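**Q** show me the folded form of this:
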Amino acid sequence: MIAEKQSFNRNLIVGILLAASFVTLLNQTLIIIAIPPIMSDFQINASQAQWLTTAFMLTNGILIPVTAFLIEKFSSKHLLIAALSVFSLGTLIGAIAPSFSFLLVARVVQGMGAGIMMPLMQTVMLTLFPPEKRGSAMGMVGLVTGFAPAIGPTLAGFLIVHYSWRSLFYTVLPVALIVLVLALFLMKNVTEQKQVKIDLVSVIFSTFGWGGLLYGFSIAGTAGWMSGQALGSIGVGVVALVIFITRQLKLKQPMLEFRVFNSPMFMITTILSVFVFAIMVGTQTLLPIYAQDVASFTALESGLMLLPGALIMGFMSPVTGKIFDKFGGKWLSVSGFSFITIALVLYANLSLDASLVWIAGIFAIMMNGVSMIMMPLMTAGINALPPHLIPHGTAMNNTIRMVGGSIGTATLISVMSHASLNTFLQEPKQAAMEGIQNAFMLASVLGVLGLLLAFRIKSKSGKAVKK
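**A** Predicted coordinates for the structure are as follows:
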């Protein structure tokens, strides 16, 4: 079944999609700042509280691979309405949650809506624009993905100081409902529907595969790589994923098409996307630890420290998108990884008395590099695929990036923790400083590897591979 023939305002649809993505991304950054007061209200420890982020990420990781099927099966309008409705329901449950268990359920429900949202938005954006204009279009996506995390920590800090953590959910809910109403009346279907059937066996193995890996690597950074939980979860994930991939290659209508990796350009850009996402998430995890545990900055100062870099990423993304459309992704990626590597080397040499301005300045350099890579790389990879593989390409890219980010963050945290615990230094701050330096040294190696691999990107995308 082909998408219904109807005229539509492309800019209006883009605006609705970007607004929907903005509210889901803003929600992710708000909850991190709210964890301490939530722990106090519900009398829970840090290990229990971290499930508020882990459960959200796990639900995302399980849902994203299924979105390729959903986008082919259902209209983009109905799917967007469903995603926003589910997300709004989760937000409402979170606002009125009488216990931690209800709050955890709320995060899972929110994760279901958000897990559908991002791949859907990217697929529709890539469908609306021809290959030669996709860089600029995805640059607008980068503006949203940079701006939402930029204001999130500062907004959350303000709301929590003056109100309660529930105000975060009450702030997000009306915005989500407004976007939902706009989608109901103004969104049009722009994707092509197919007569596809869901393979429940694939869904089960996908859930245990991606979910197992994400959970295992998420807890490895704190519980330890040799812990039974981490090893068992990763082991289950690997086995399930092998069965899942084998099954997808045999099915006539796979849930997730792994043949997208037949494209060398898609393969390279996906690997590099994992590198840059792991570095970005890892750095955003390490810096607040350094700021609050080592440099004794406040939580609000920690949020403000990341603000300039996030804003730079947001404002630069449309610029780098236009550069990509004109010149391709090779030299953008080379330049971007150069900036990132320089920033990581500087972070590896941080001192105990580094100023807030210095840390923020280095982060701004790094995020400028990320803006040159994140969306241009994804666009370059998708441009190398035929139109019918775009939903699978976006779902695959998002899934691999999420798993890679989880692995990268867990690795950096474990390196930091191991160095901190095994140092002979008696001063706790100095020990923590050494652990953070070692983690950034490892991240620097990843930056260099990314820089070397970036030279293998073609200046202009090659022809799309056939299925």
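
**Q** CA only for contacts and neighbour counts going forward, please
**A** Noted.

**Q** which strand or helix spans residue 368?
**A** According to DSSP states H and E, residue 368 maps onto helix 356-383.

**Q** roughly how far out does the following helix or strand past that helix sit from the chain middle?
**A** Sequence order places helix 390-422 as the next helix or strand after helix 356-383, per DSSP H and E. Counting by CA atoms, centre = their mean, to the nearest Å, helix 390-422 is centred 10 Å from the centre of its parent chain.

**Q** and this one, please, so the two structures can be compared:
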Amino acid sequence: MNTSLENQSPGHKVSAKTRFSIVAVAFVAFLGILAETSLNVTFPTLEKTFGLPLGTVQWVTTAYLLVVALVMPTSSYISQRFQDRTLFFSALAFFTIGDLLSLISPNFTILMMGRLIQGIGTGIAIPLMFNLVLTKIPRERVGVWMGFAGMILSIAPALGPTYGGLLTGTIGWRMIFALILIIPVFVFPLGAWAIEQAPKKSSNKFDFVAFSFLSIAMTSALLALDALTNPKMAAIWFIIFALSLAAFIWRCKTSDLQFLDIEIFKSPTFTLSVLVYCLLQFANLGINFIIPNFLQISLGTSSTLAGFALLPGSLIGSASQGPIGALYDRKGAKGILLSGNVIFFVALVLLTIFTKNLTLVSLMALYILFTIGRSAGFATTMTNSLAQLSPQKAAAGNAWFTTGSQFAASAGTATASLIATKADNLTTGTQHVFILFLGITVVNFIFYSLILNKKIN
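**A** Modelled structure (predicted):
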């Protein structure tokens, strides 16, 4: 497909090295997301292996997503400060070392260390992939290559639970990390050949103080969520979160050093759009956590089938991105956002009402409905918001969307785990999680009505 497009405009061909450099980085980003989602179906097995409760085991995903969220805000600085080759090899090295540690981990602590190191690699690779597209591809070809990058990020979470469930149910959960190691062997020489040295234009200093305050705020927020059953500890973590968030805002307002632009939140449309986007990601990762565990623990389904249960919905959600984008170009955002949230709402109403009567097949069907509704709102919310920003603000807006979504993903997993494990049984806990997400759809209706209100735009 790309070749035929290029032949139509000989003056704007994309070189083979440019194409394969993007492919090499895309493979690392793909591995990062695959590693994230494939472990969701292993939690019952990890509970037995390490003798730990679900609330502790889920941190292998929650902490991983938190690290990705913390690394991503640095992407603007490191892309200007370091060579693309350096960033590629760093991402690949972090991911591979973390994967090896996870593979050989004799205890849960080493497994967590491996996951945290993997998260650094993923946090570098995903922004680098998009940066290569935006800086190396001619404007006439950016749409095609951005679509390719988006496809990579959509396919990985679709395959992750099936991949993890199949291996866990047959040859063991450690093979999730073992088989992944095959790809870096081929990606390393590909990247070494394709990614060329290029001079960096900027030597701006990075605002490590603001970064530190934001890191403390994000981490303490998750720890406050995890400690809700202990009011005193939760209060302490919440105070730390509030103080560090206030310090972060103060630093951003008073510092001339480079980091995230908070002035962009003066736009009500942008602020509400980021909130909706994060709520959708919160629900998405939360439900991707709870469904495989519900199927295995409450319904007695094998890990293979539990992982497969998410595959049809994930693939349909990925495939719907193109038609949804085309519909947005023709009709605008309003119809897509409202109809998507209606579908999202209906899916969660049915999941909530029939939780105790769900079967594998009915859960798969409702997850397809859930994913279609979520996909309609997810991409359109971000596209509609960024389209209303100036070119100078669009990059800052994109940074907030990516950082916020990763943090929301980790919070969604942690919250779903907390609610599910504190109920009398996992079936009741799963129903409570569905009720929470149903409430999010109602909140999103309110936010969408404000976003689409021209008076605040």
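
**Q** by contact count, what packs against the helix holding residue 368 of the first structure?
**A** helix 134-162, helix 264-289, helix 299-327, helix 330-348, helix 390-422 (3 or more CA pairs under 8 Å, 6 or more residues apart in numbering; DSSP states H and E).

**Q** center of the first structure - which residue?
**A** Nearest residue to the geometric centre of the first structure (CA atoms, centre = their mean): residue 402, 5.8 Å.

**Q** ok, back up a step: quick one, the helix holding residue 368 of the first structure and helix 264-289 angle?
**A** On the basis of axes from the mean of the first three to the mean of the last three CA atoms, to 10 degrees, helix 356-383 of the first structure is oriented at 160 degrees to helix 264-289.

**Q** so helix 356-383 of the first structure matches what in the second structure?
**A** Using TM-score structural alignment, helix 356-383 of the first structure lines up with residues 360-387 of the second structure.

**Q** just give me the mean distance for the matching stretch relative to the first structure.
**A** Mean deviation of stretch 360-387 of the second structure relative to the first structure after superposition (mean CA distance after the TM-score superposition for the first structure): 1.8 Å.

**Q** and residue 223 of the first structure, which of the helices and strands packed on helix 356-383 of the first structure is closest to it?
**A** Among those, helix 390-422 comes nearest to residue 223 of the first structure, with 9.0 Å by CA to CA.

**Q** how about the closest one: buried residues?
**A** By neighbour count on 16 or more other CA atoms under 10 Å, the buried set for helix 390-422 of the first structure is 390-420.

**Q** mind checking how far the residue nearest to the centre of the first structure is from residue 345 of the first structure?
**A** 24 Å (CA to CA, to the nearest Å).

**Q** how many residues are close by the spatially closest residue to residue 145 of the second structure that is not a sequence neighbour?
**A** Of all residues not flanking residue 145 of the second structure in the chain, residue 133 sits nearest, at 6.4 Å (CA to CA, 6 or more residues apart in numbering). The number of residues packed near residue 133 of the second structure is 23, by other CA atoms under 10 Å.

**Q** right, and residue 133 of the second structure touches residue 144 too?
**A** No: using CA atoms under 8 Å, residue 133 of the second structure makes no contact with residue 144, being 9.7 Å away.

**Q** if we can go back for a sec, next, the angle helix 330-348 makes with the helix holding residue 368 of the first structure.
**A** Angle of helix 356-383 of the first structure versus helix 330-348, following the same axes, to 10 degrees, is 150 degrees.

**Q** ok, back up a step: of the helices and strands packed on helix 356-383 of the first structure, which approaches residue 453 of the first structure most closely?
**A** Among those, helix 264-289 comes nearest to residue 453 of the first structure, with 7.6 Å by CA to CA.

**Q** so which elements touch the closest one?
**A** helix 299-327, helix 356-383, helix 390-422, helix 428-454.

**Q** ok, average deviation of it from the second structure?
**A** Helix 264-289 of the first structure sits 2.0 Å off on average (mean CA distance after the TM-score superposition for the first structure).

**Q** give the aligned equivalent of residue 150 of the first structure in the second structure.
**A** Superposed on the second structure with TM-score structural alignment, residue 150 of the first structure falls opposite residue 158.

**Q** wait, its match sits on residue 311?
**A** Yes: judged on CA under 8 Å, residue 158 of the second structure makes contact with residue 311 at a distance of 5.4 Å.

**Q** tell me the first helix or strand C-terminal of the strand or helix carrying residue 34 of the second structure.
**A** For residue 34 of the second structure, the element it lies in under DSSP H and E is helix 16-38. For helix 16-38 of the second structure, the following helix or strand on the C-terminal side (DSSP H and E) is helix 43-50.
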